[in-house]
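> Sequence first, then the predicted structure:
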Amino acid sequence: MENEELVRVLSGARHDWLNQLQLIKAHLALNRIEQAETVIEDIIVTAQNEAKISQLNAPDFASFFLTFNWYPHSYHLDFEVTGEQQTLASMDQVLVQLAADITGLFDEYAGSMIQNHVRVMMNLSDDEIQITFDYSGSINCEQQLHTAIRDLTMKPYMTLVQNEVTPYEAVATIRLDIKELNGG
């Protein structure tokens, strides 16, 4: 990693931590102990998910999610990793391309009237990876988004399990066949 890149990464991480610490400090100053505890619990859950995604041995995919909110987007993103921990090194580029494509669509079709949010849930098993992208907020052109998600997932190793789009929510669940991804 180049020094400039390392400084950028550390700067982004420091910025996130400072925001969280300032939020805790503000709650404590106002004697809102329960809210401070909730922020601390959220930090713990986020750190656990960051550790899980980092241990998948898919560095580009992990980097995509770990740094996503450091860049301008039409929404805030968080993620969760569940299931059997495994090595996804051979699938790194396929996973990051899928994530970039779906989140890119959300950026393209996001409305600006309300605060938008995306939750990505990744469930791992021996033979498949299931990823759910759950967008909540304002959506422009729902039918075009629905069609674009369908078209993105027309690959032999992908199954579009769910594709529901309304003016205020989009849920896309994609199942990836690990055997198919690894060449049979």
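Noted; the coordinates are in hand.
> Only C-alpha atoms from now on, for both contacts and neighbour counts.
Will do.
> tell me the secondary structure for the residue lying farthest from the centre of the chain?
Here the chain reaches farthest from its C-alpha mean at Asn31, the gap being 32.8 Å by CA atoms, centre = their mean. Secondary structure, DSSP: H, G, I helix; E, B strand; the rest coil: Asn31 is coil.
> before we move on, what about Asp78?
Per three-state DSSP, the local secondary structure of Asp78 is strand.
> Please compare the first structure with the one that follows:
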Amino acid sequence: MEEEKVIELIRHYRHNLMNHLQIIHGYASMGKTDKVQQKINNYIAYLEEERKLVNLNAPAFALYFLQFDSLHSNFRLTYHIETEHKDLQPIDKLLVKRCKQLMENVVRLTDKLEIYELTVRLYDLASKEIRLEFIVKDCLQHNINADNSQETAIYNDGNDMVCAVSVIYE
């Protein structure tokens, strides 16, 4: 990665950290200790998920999500890493490719002027199969079953839209 891109990623990461700290500081200055505790707990949970992400030994996959906010400004991302696999290096590039495909579908099926909550889940389906799900909260879409391909499934789950794909791990 070029030095400029690394610095841009660090700048973006620092900006997000400062946002979290400013919110916590604001609640602390108003004496709202319950809100301070809630925000700190939320940020600790976020950092725990980030730790799991960067420890997958899939640097391109981790980098995709670390720079996600700068690529998709109308999505508020959370992710949950629920896999037992600790070395995803063999499928690192494939995971990024599948993420980009899922995100293309999400962007195509959403309004670029709306803000959406996007939850990404990575979990084990079987011993050699991993599932990626991009879940857009409160984004009920109609007639999306026709968009399913052999690789990608797009469906409604309650009021949420789910774009999912399975990846074989060898």
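Now that the structure is in, tell me what you want to look at. Owing to the predicted nature of the structure, the values given are computational and were not obtained by experimental measurement.
> tm score of chain vs chain?
Scored against TM-score structural alignment, normalised by the length of the second structure, the superposed chains reach a TM-score of 0.86; 169 aligned residues with a CA RMSD of 2.4 Å.
> what do we get in the second structure for the residue farthest from the centre of the first structure?
Aligned by TM-score structural alignment, Asn31 of the first structure pairs with Gly31 of the second structure.
> That match and Tyr169 of the second structure, how far apart?
Distance of Gly31 of the second structure to Tyr169 of the second structure, given as CA to CA, to the nearest Å: 50 Å.
> try Val96 of the second structure
Distance of Val96 of the second structure to Tyr169 of the second structure, given as CA to CA: 14 Å.
> neighbour count winner among those two?
Comparing Val96 of the second structure with Tyr169 by other CA atoms under 10 Å, the one with more neighbours is Val96, at 19 against 14.
> Just to be sure, that one is in a strand?
No - under three-state DSSP, Val96 of the second structure sits outside any strand and is assigned helix.
> Can you tell me how far it is from Asp157 of the second structure?
Relative to Asp157 of the second structure, and taking CA to CA, Val96 of the second structure is found at 24 Å.
> cool, and Val120 of the second structure?
The gap separating Val120 of the second structure from Asp157 of the second structure is 14 Å, by CA to CA.
> if you count what's nearby, which of those two comes out ahead?
Taking other CA under 10 Å, Val120 of the second structure and Asp157 do not tie; Val120 has more neighbours (20 against 15).
> Who are the contact partners of that one?
Going by CA atoms under 8 Å, 6 or more residues apart in numbering, Val120 of the second structure touches 77-80, 132-135.
> when you align them, which residue in the first structure goes with His142 of the second structure?
Correspondence of His142 of the second structure to the first structure, assessed by TM-score structural alignment: Glu142.
> I'd say its match and Glu164 touch.
No - assessed by CA atoms under 8 Å, Glu142 of the first structure is found out of contact with Glu164, at 9.3 Å.
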